[in-house]
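Participant: predicted model and sequence follow; I will ask about them next.
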Amino acid sequence: MELRTYVAALRKLWWAIVLVTVVGAGTGAYLAYRQTPMYATTVTFFATTQTTSASSSSAFAGDQFAQQRVNTYVYLLSSDRLARLVIAASKVDLSVEKVESSISGASQLNTVLLTATVTDSVPSRSEAVADALATQFPALVNTIESANGTRTALVHLDVVDGPHLNPKPVSPRTKLYIALGTLIGLAIGVIVALLRELLDTTVRSVHGLSTLTDVPVLGVINSDSATKRSPLIVQAGSQSVRAEMFRQLRTSLQFVDVDQPASVIVVTSSVEKEGKSTTAANLAIAFADAGRRALLIDADLRRPKIADYLGLEGAVGLTNVLANQVDVDVVLQTWGASGLTVLVSGSIPPNPSELLGSQHMVDLTADLRTKFDVIIIDTPPLLPVTDAAVAATFADGAVIVVKHGKTKRSMVSRSVHSLRAVDARILGTVLNFAPTKGADAQRGYGPYGYASAATIDEAGAEPRTRRRSASRTKSSDRTGESDAPKQAWAGPRTEAGEADSSSDAAPDNSGPDGPVTGTEERAARA
């Protein structure tokens, strides 16, 4: 993994890192709160030795002897004998073991100073034990040092400082607990974020998808809350960001290989629910809006969706044509004001792969090439069934739709391998459902982006479509004529190519606000 990958992982889960850090700090504070406060009283002793000579060498030797003795007295502070003497003198209600554990000592380097510390949860008891210690410890040392029969002890201890009671608790150290908890929480949060990134096997970036497949990423399709309600770009508005993304995908396909332009394009995915059908439908709409003679074929003969998305009759379609039950010109349907032609799937057959791989399908595709500029074929996913690979063999190329954060890298690799195994041409991939916010946000148009219609409205600018509508209204008022939109769906075509006026007119599905003609939409984009 590169450094930017680690940084992106931390940015993506920054909230989790902060949360774990706060929890760690809170845990440290709670542990400190649960601890019993301890108070300390200190007393400092000075050790002197008896010298028989006033010479400097004798004084130096005595000082060295006193330093050695002081180091020994540190351990003497924790003795049972001293604890019993302190208990007897202070009258405290403590056991010998408690008094032993409450007394500690330390000697400063190269000095004859010895500091004794008495720690207790009760300040007055700590001070009482320290007072007794200040008198009993020098007496004990004097007794031990004169036990060899001498009248005068070789070392004598004098109290030079204390006893002093610290009014503030010496433990727990709340700030230290909080600091340690914060550091531990931060470390755990960072480790969890990095592990999650390392264990995440899904596709989450354009760079990762391009590196994985070794084919170009033709487009990035963002997703928002309105995508499920309005999957088609005409429903979201021709000037929406999502519509611009499909226009960019259309442009990428037109220039992916200028020497071998693709006119028959298979749109597929690795598994279901990656948005291949909506991508195919919106791509076909984008080609039709550009003035191209576009045909959308629903070749997903297992779970067809195109008829439902466009609101068309799907009982008769591709399968019936391949079964020689009806002529193709009869079942072709026109959708939308831009003149998009749709061939729905028809009846669900028992042998979808055989139908798509039949010579009749190859001949039908060759015949439709002469009538349309571009043909978009929606096919089933690659991994569950072989339909898409079969269709890609007689098409000019295939486009693989990959769902951001859901499709695993291994699935994409297997899909690419299945297409290359049949010598199919892979035009590129499309990263679908990419987030618009957060660390994983993908930009389909470089660093500048596009403003949505809502953003323009908030900025106080009047949208171009409203000005155009207002001008048409004024023109209608002057002429007395209404500028009513044309009917988008004209029914199945007859063999002569004319619309069957006797058929029931289907509702206009070009958008919630009615259709917009191709001329008007192209003028709006200009």
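Facilitator: Structure received.
Participant: drop to CA atoms for contacts and neighbour counts, all remaining ones
Facilitator: Noted.
Participant: residue boundaries of the strands in the stretch 1-150 of the chain?
Facilitator: Taking DSSP state E, counting those that start in this stretch, the strands of the stretch 1-150 of the chain run over residues 39-49, 103-107, 113-120.
Participant: dump those strands into a markdown table; add distance to residue 183 and mean neighbour count as well.
Facilitator: Converted to a markdown table, those look like this (distance: least, Cα to Cα, whole Å; neighbours: other Cα atoms under 10 Å):
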| stretch | distance to residue 183 | mean neighbour count |
| --- | --- | --- |
| strand 39-49 | 27 | 22 |
| strand 103-107 | 31 | 19 |
| strand 113-120 | 29 | 23 |
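Participant: distance between stretch 238-246 and the chain's centre?
Facilitator: Mean-position distance between stretch 238-246 and its chain equals 25 Å (Cα atoms, centre = their mean, to the nearest Å).
Participant: can you check stretch 353-367 too?
Facilitator: 44 Å.
Participant: now do the strands in the chain.
Facilitator: Along the chain, the segments classed as strands by DSSP state E run 39-49, 103-107, 113-120, 155-165, 217-222, 264-269, 294-298, 333-335, 340-343, 374-378, 397-403, 426-434, 444-447.
Participant: got another one to weigh against that:
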Amino acid sequence: MNLRDYLRIARRNWIVVAACALAGLLTGGSVSILTTPTYTAETQLFVAIQSSGSVQELQQGNTFSQARVQSYVRTVQTPVVLQPVIDALGLPLTSGELAKKVAATTDLNTVLINVSVSDSSPAQAAAIAEAVANSLVKAVDSLEKPKVGGSSPVSLSIITPATAPLVPSAPNTRVDLVLGLIVGLALGIGAAVLRTALDNRIRGEADLRRVTEAPLLGGISFDQDATRKPLLTQAAPQSPRAESFRQLRTNLQFANVSGKAKTVLLTSSLPGEGKSTTATNLAIALAQAGQTVCLVDADLRRPMIGEYLGLERGAGLTTALVGSADIADLLQQWGDNELFVLTSGQIPPNPSELLGSSEMKRLLLRLEQSFDAVIIDAPPLLPVTDAAVLSQHVGGVVLVVGAQKTRHQDLEKSLNALAMVGSNLLGVVLNRLPLKGPDAYTYSYYSADHSKSSEKSRLTSKTPKEYITVSPLADFPESDFDRTLLGSGEERARSFPNHRFGQL
């Protein structure tokens, strides 16, 4: 992964990262508050050789004292030094317990010994440090004194007496907070990377590209009101959702630049990805662009288009396929544009056989001769085989992918199912994308005030009819619209003859 991928992971999981960072910050603060303050008192001793000889002898003595300093540092934590301190101060500690509070160090190539003592009481820390320094002076003098008599060649002197510290040395609140923040951020980033590695859902275009290089025809932004108002005509004209379908309409025209895919089938991998609303709104968008469009509800298991558009679905596609009525008698016009809808009809016991029949193929050919575009809403690919069967009779297939719902393996299976039957995949539509964040696909060109005023104007204006159910086309008088849509009387009769389709 490159830097951009890590930034995308951080933006997707910023709540997790922020929560872990805040938890680390709170933990660091809690540790500082709950930790008993500790005070550290320090003292410093100088090691000297008692000699007044030549310069060479002084040099040898200095080297000797530097070599002995390391031994004196280790002597500080021994009972020889600490036990007299315990006895002098009356401490309720053993030499081993006191050794944990005492530390001695020395700087390289020096004859200085630094002694520090930590205690919860600043006065007691200073008293112990002073007592340890005095005890060390006496212990070294006793240890270095020759057995044959005489004075010790080494002398220790206290050059920095211990004083009671004014501020505690621990806890260091600033250090604890910074450390907690760093640890929390590290844990948050680790959790975000792990979550992303284990998450196999399609959340945006970057995830889509890991599965397929199929053209991305458009991204439909998520709208909380889409459940109550799923139609394009119910959204504000300048809303991101409305613009998404107009962009999908434009990209689909470029994907079908040769014009061979006059009939487009929309399907998805699983139910609930928004294929029916996408097909419906795409048909509306094409009709708004001035095309004559036929929307066919070929989901013969869970038909939804009739419910969305408020049309009667008792007679429709299945009625025409079994020969009970002519298709010209079943088309219903919707809205003010040239959009005609063929609802599903009664749900049959054999949907796959009906959709794969020769009657279905002939029906689609008739619709292609009379309309500029035919949009078909088909069942999802993975639960049933209806869409794969029907895809062989259409010019192209558009696969709707529900963001944050479809998994990588589901999309791969759907693409393999379409490839196995030789379908012409025009592209993919990402549905339910967020308006903001790393996976957002839409951009707003209008200001917020303009969008609000447009929405207010749309709501306060007179509401137009949402749909119009018309009589069968066979009963229409010959008009300019009929000649434009269906051709002359002779062409119309050839496209929609009065005889009924053959029985299956």
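Facilitator: That came in fine, so what should we check first? These numbers were taken from a predicted model, which means no experiment stands behind them.
Participant: quick revisit: adding distance to residue 12 of the first structure, write the strands of the first structure out as CSV.
Facilitator: As requested, those are exported to CSV (distance: least, Cα to Cα, whole Å):
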stretch, distance to residue 12 of the first structure
strand 39-49, 46
strand 103-107, 51
strand 113-120, 48
strand 155-165, 52
strand 217-222, 17
strand 264-269, 26
strand 294-298, 38
strand 333-335, 42
strand 340-343, 41
strand 374-378, 34
strand 397-403, 18
strand 426-434, 14
strand 444-447, 19
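Participant: residue 242 of the first structure is nearest to which of the ones you listed?
Facilitator: Of all those, strand 217-222 sits nearest to residue 242 of the first structure, with 6.7 Å by Cα to Cα.
Participant: for the closest one, packing partners?
Facilitator: Judged by 3 or more Cα pairs under 8 Å, 6 or more residues apart in numbering; DSSP states H and E, strand 217-222 of the first structure is in contact with helix 206-213, helix 241-254, strand 426-434, strand 444-447.
Participant: so how far does the longest one sit from its counterpart in the second structure?
Facilitator: For helix 241-254 of the first structure, the mean distance from the matching residues in the second structure following superposition reads 2.2 Å, by mean Cα distance after the TM-score superposition for the first structure.
Participant: check the third one too.
Facilitator: Once the two are superposed, strand 426-434 of the first structure sits an average of 1.1 Å from its aligned residues in the second structure (mean Cα distance after the TM-score superposition for the first structure).
Participant: count the neighbours of residue 438 of the first structure for me.
Facilitator: For residue 438 of the first structure, the neighbour count with other Cα atoms under 10 Å is 11.
Participant: which residues touch it?
Facilitator: Counting by Cα atoms under 8 Å, 6 or more residues apart in numbering, residue 438 of the first structure touches residue 12.
Participant: that one and residue 415 of the first structure, how far apart?
Facilitator: To residue 415 of the first structure, residue 438 of the first structure is 29 Å away according to Cα to Cα, to the nearest Å.
Participant: what's the answer for residue 100 of the first structure, then?
Facilitator: Noted for residue 100 of the first structure: a distance of 75 Å to residue 415 of the first structure, by Cα to Cα.
Participant: what about these two, which has more around it?
Facilitator: residue 415 (22 against 19).
Participant: can you add distance to residue 273 of the first structure and give the strands of the stretch 1-150 of the first structure back as a markdown table?
Facilitator: Listed next are the strands of the stretch 1-150 of the first structure as a markdown table, based on distance: least, Cα to Cα, whole Å:
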| stretch | distance to residue 273 of the first structure |
| --- | --- |
| strand 39-49 | 66 |
| strand 103-107 | 71 |
| strand 113-120 | 68 |
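Participant: which among the helices and strands packed on strand 217-222 of the first structure is found nearest to residue 317 of the first structure?
Facilitator: Per Cα to Cα, nearest to residue 317 of the first structure of those: helix 241-254, 25.8 Å.
Participant: quick check: buried residues in the closest one?
Facilitator: 241, 242, 243, 244, 245, 246, 247, 248, 249, 250, 252, 253 (16 or more other Cα atoms under 10 Å).
Participant: export those residues to CSV and tack on distance to residue 164 of the first structure?
Facilitator: CSV is the format used below for the buried residues of helix 241-254 of the first structure (distance: Cα to Cα, whole Å):
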residue, distance to residue 164 of the first structure
241, 75
242, 76
243, 79
244, 79
245, 77
246, 80
247, 82
248, 80
249, 81
250, 84
252, 83
253, 85
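Participant: between these, which is closest to residue 295 of the first structure?
Facilitator: Nearest member of these to residue 295 of the first structure, counting by Cα to Cα, is residue 250, at 14.0 Å.
Participant: contact partners for the closest one?
Facilitator: 283, 286, 287.
Participant: number of residues surrounding the last one?
Facilitator: One way to gauge burial is a neighbour count; for residue 287 of the first structure, by other Cα under 10 Å, it gives 25.
Participant: ok, for it, nearest residue in space, not its chain neighbours?
Facilitator: residue 294 (6.2 Å; Cα to Cα, 6 or more residues apart in numbering).
Participant: run a quick neighbour tally on that neighbour.
Facilitator: 26.
Participant: repeat for residue 367 of the first structure
Facilitator: By other Cα under 10 Å, the residues close to residue 367 of the first structure number 11.
Participant: again, but for residue 56 of the second structure
Facilitator: Neighbour count for residue 56 of the second structure, taken as other Cα under 10 Å: 9.
Participant: pretty sure residue 525 of the first structure contacts residue 240?
Facilitator: No: judged on Cα atoms under 8 Å, residue 525 of the first structure makes no contact with residue 240 at a distance of 11.0 Å.
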